[in-house]
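[1] Coordinates for the following, if possible.
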Amino acid sequence: MRTDELYPADRLAVARRATAAAGLDALLLTPGSDLRYLTGYDAHAGERLTCLVLPARGEPTLIVPTLERPAAEASPAPATGVRIVDHPDGTDPYPLVAAALDGPVAAVGLADRMFAEQVLALRALLPAATQRLAGDVLRELRIRKSPAEVAALAEAGAAIDAVHLRMGEWLRPGRTETEVGTDIAAAIRAAGHVTVDFVIVAAGPNGASPHHGTSDRPIDAGEPVVVDIGGTMPSGYRSDCTRTYVAGGPPPAEFTDYYSVLYAAHAAAVAAVRPGVTAEAVDAAARDLITAAGYGPAFLHRTGHGIGLDGHEDPYVVAGNPRPLEPGMAFSVEPGIYLAGRHGARIEDIVVCTTDGVTRLNTTPTELIAL
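    Predicted coordinates for the structure are as follows:
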């Protein structure tokens, strides 16, 4: 897809207006998803300062180390109209920030995950300025995905689906979780991702730990295996999909019983997604079914999280979040049931709220998969 569609030049102007409306004089963004969202530049995070200075009124400036200027110039950033200035090693880059601000400021928004040493350096540079989180401004811009962003997420979803469809090549009794995970990681890259963000292969009792990872434990015949995988595409947009498998024999009867509950809960939560429905109502659609079946305490986490340039971002599908869904919001639906010491299961799709309902971006079957 074209980078000018994914990272349009008018985002900087929209962000400037939002900055002013929030009562901030500027945003100061170091490497991370907010910087990439506004400029398309996937900047290296290190001890050398990279900072987008976005005044509420005035010209945006991207300050980069001299040795990284070629990468910045090769990115979509120049097409957005941002001015690039650089600082050689051994020089103080912070006066460049002051120059780009071009005047006194009373309040600035800092990147939410800025290094502490940079936060303190900017406090020293601008001692009279109140520091706030830039995410308070940019969250509202990023929470609704554009058609190009939805297309990028769909591409990511198709790529990770292709990996799940190959699971029978690797997931066999006698192999360790780590051996299977190594094969999956290679396949994630082969499917088009530029990075592997995570690989969870959780067999038997390890499946009761939602963020297990992998281990040297061999997979036994008939054991349930939770496989949760994701990566980042060249576009910068992420994939994330979970399926539960059983290989080499039938699963325990107890597991089959609660998997049917989980399957119904996942389907109910996906079906609940439409404009105007609250995030907490989607959570309740899954949680109420699981609770009614007696497994409420075994559903250990929220039903979902937003996804885009970050693997976890707004909106969060969780009890206590009354935010109504809107077209363009993209998030996971991933209920789980986890029985400590025995086994667990999770089903996860990425979905997008549309003008009249929902679209699943992961389209592989959600039934228990026997290999």
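
[2] drop to CA atoms for contacts and neighbour counts, all remaining ones
    Fine.

[3] Buried residues, the particular helix or strand that has Ala269 in it. List them.
    Remark: Ala269 resides in helix 253-272, with elements defined by DSSP states H and E. For helix 253-272, the buried set under the neighbour-count rule, 16 or more other CA atoms under 10 Å, comprises 255, 258-259, 261-270, 272.

[4] so what does it touch, helix or strand wise?
    Counting contacts by 3 or more CA pairs under 8 Å, 6 or more residues apart in numbering; DSSP states H and E, helix 253-272 is packed against helix 279-292, strand 330-333, strand 336-339, strand 343-346.

[5] Helix 253-272 and the longest one, what's the angle between them?
    Orientation of helix 279-292 against helix 253-272 (axes from the mean of the first three to the mean of the last three CA atoms, to 10 degrees) gives an angle of 160 degrees.

[6] got the buried residues for helix 279-292?
    279-291.

[7] ok, back up a step: Ile184: which of the helices and strands packed on helix 253-272 is closest?
    Counting by CA to CA, Ile184 lies closest to strand 343-346 out of the helices and strands packed on helix 253-272; the figure is 18.0 Å.

[8] could you say what helices and strands the helix or strand that that closest one is followed by packs with?
    Remark: after strand 343-346, the chain's next helix or strand is strand 349-353, criterion DSSP H and E. Using 3+ CA pairs under 8 Å, 6+ apart as the contact test, the elements touching strand 349-353 are strand 241-246, strand 330-333, strand 358-360.

[9] list the helices and strands the last one packs on?
    Yep, that's strand 358-360 we're talking about. So strand 358-360, by 3+ CA pairs under 8 Å, 6+ apart, packs with strand 349-353.

[10] relative to helix 253-272, how tilted is the strand it packs on?
    Using the same axes, to 10 degrees: strand 349-353 against helix 253-272 is 20 degrees.

[11] which residues of this protein fall in helices?
    For the chain, the helices defined by DSSP state H occupy 3-6, 10-21, 33-39, 69-74, 94-101, 116-125, 135-142, 147-164, 177-190, 253-272, 279-292.

[12] please give me the structure for this one as well, since I'd like to look at both together:
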Amino acid sequence: MQIRGLDLSEGACGACHLVLRHLSEEEFIVETSEYPEGVRARILDPSGELAGEGSDITWAPAVLDAEINAGFIDDDLSDALKPFLTDKRDQKRVAEMAGYGRVVNTASMVISRIWSEGGSVEVKREGAGIKVVLYSKSGEEIVSAASGFCPVCAINIAASRKEFLRKEIASGRSRNTGMEKYERGITGRLEWRGRRVHSYLIEDGKVIGRNWGCCIAYATIRAEIDAGFGSSKWNRLFRNYCDLCPLKHFWLDRSMGALGNRILHRMGRAGVRENVRMEDYITVDIISGDERVACGIGTLCSFSATVNALLRSDASLILKPDPAEGFPYPQR
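    Model prediction:
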């Protein structure tokens, strides 16, 4: 079975979630499990036989790797997507900073470090993926990296390639939820249902947490909170963000990453750029020329912050609509 109709303007994240939707409709099972170097994913067919497996630094890219390895995506699209999966060397370097599928706190530390020294972090589309560039105070590029998924993943990959950054972030490494799930043998199960992702955490054959969300990451974190994981401070921040997110009132049958990718795709064509910084939340500033035209917040990835910026601002300043083509009434 190969999934048709994948749109690379929605990026690797959009493709991953669309395939998940079709797999769920055909009663395939998608499982995830944390391990020291990130997350492993398995896809089982309706009879329980293994169809494909993959791994990456966190859940969604691991699922995409499994989808590609199972043959659900045609060769041409697979060839376009594979370069944006994390290679084994980068996986190991990223794991030194946290591991077990955790990438948000490390990215936050990198962003804060760069901005505290007068630098900046820029996000832009590159092919089917996302490119992040870390700049110094003088505007020189420190390091860059591309990822098929959210800019948070790309920030981790970029930082891990600079030994001084990798060691600095790794020095603050501590136990995390992924490590505890690994030690307890907890697995995750994902499905697309009712136009959104549902996540279930399973321990010893029992569901210990379940919830849903706008993408694999948000659904999984919400399921972890339901299972009792996470600090009270983090969980309050996460709940507050979801309370404020207007997207839930007009669900578009697409993952958050698909929407964020489409926005960044258009921004690149319109000459608008995006910088990422860290306050209480991941924060993006949308820049047109030298002017900040929008600002948005997110928790797990800056795609959510990009979508948030669009919803809170004048979208025409971000997307700069072209003149209407083919309109039957002539301009005067």
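
[13] Overlay the chains and give the TM-score.
    The TM-score (TM-score structural alignment, normalised by the length of structure 2) is 0.25; 134 aligned residues with a CA RMSD of 6.4 Å.

[14] what's the closest of the helices of structure 1 to Val53 of structure 1?
    helix 94-101 (6.5 Å).

[15] what's that closest one packed up against?
    So helix 94-101 of structure 1, by 3+ CA pairs under 8 Å, 6+ apart, packs with strand 51-55, strand 61-65, helix 116-125.

[16] Tell me which of those sits most buried.
    strand 51-55 (a mean of 27; mean count of other CA atoms under 10 Å).

[17] tilt between that strand and helix 116-125?
    Going by the same axes, to 10 degrees, strand 51-55 of structure 1 makes 40 degrees with helix 116-125.

[18] what's the burial count for the residue lying closest to Arg139 of structure 1 once chain neighbours are set aside?
    Spatial nearest neighbour of Arg139 of structure 1, excluding adjacent residues (CA to CA, 6 or more residues apart in numbering): Asp314 at 7.2 Å. Asp314 of structure 1 has 19 neighbours, counted by other CA atoms under 10 Å.

[19] where's Asp314 of structure 1 relative to Asp349 of structure 1, distance?
    Counting by CA to CA, to the nearest Å, the gap from Asp314 of structure 1 to Asp349 of structure 1 is 16 Å.

[20] before we move on, what about Arg69 of structure 1?
    The value you get for Arg69 of structure 1 to Asp349 of structure 1, if CA to CA is used, is 39 Å.

[21] what do you get for Ile184 of structure 1?
    Relative to Asp349 of structure 1, and taking CA to CA, Ile184 of structure 1 is found at 18 Å.

[22] returning to what we had before: just the closest of the buried residues of helix 253-272 of structure 1 to Cys51 of structure 1, please.
    Distance to Cys51 of structure 1 across those (CA to CA) is lowest for Val270, with 39.3 Å.

[23] How about the contacts made by Ile318 of structure 2?
    Listed by CA atoms under 8 Å, 6 or more residues apart in numbering, the contact partners of Ile318 of structure 2 are 267, 272, 286, 288, 293-294, 310.

[24] Please pick the buried ones from these.
    If we count by 16+ other CA under 10 Å, the contacts of Ile318 of structure 2 have these buried: 267, 272, 286, 288, 293-294, 310.

[25] Between which two of those residues is the distance greatest?
    Checking the buried ones among the contacts of Ile318 of structure 2 with CA to CA, the most distant pair is Ser288 and Leu310, at 13.6 Å.

[26] For the residue lying closest to Thr283 of structure 2 once chain neighbours are set aside, grab the count of nearby residues.
    Leaving aside its sequence neighbours, Thr283 of structure 2 sits nearest to Ile297 (CA to CA, 6+ apart; 4.5 Å). If you count neighbours by other CA under 10 Å, Ile297 of structure 2 ends up with 27.

[27] OK, contacts around Ile297 of structure 2?
    Per CA under 8 Å, 6+ apart, neighbours of Ile297 of structure 2: 281-284, 304-306, 308-309.

[28] can you map out the strands along structure 2?
    29-35, 38-44, 50-56, 120-126, 129-135, 141-147, 187-193, 196-203, 206-213, 272-278, 282-288, 291-298 (DSSP state E).

[29] Output the contacting helices and strands for the third one.
    If I follow you right, that is strand 50-56 of structure 2. strand 38-44, helix 59-69.

[30] Ok, which of the strands of structure 2 comes nearest Thr220 of structure 2?
    strand 196-203 (5.4 Å).

[31] Can you list the buried residues in the closest one?
    196-202.

[32] So Arg189 of structure 1 sits against Phe198, correct?
    No: contact criterion CA atoms under 8 Å: Arg189 of structure 1 and Phe198 do not qualify, at 11.8 Å.

[33] Between the two, which contacts overlap?
    Common neighbours of Arg189 of structure 1 and Phe198 (CA under 8 Å, 6+ apart) do not exist.
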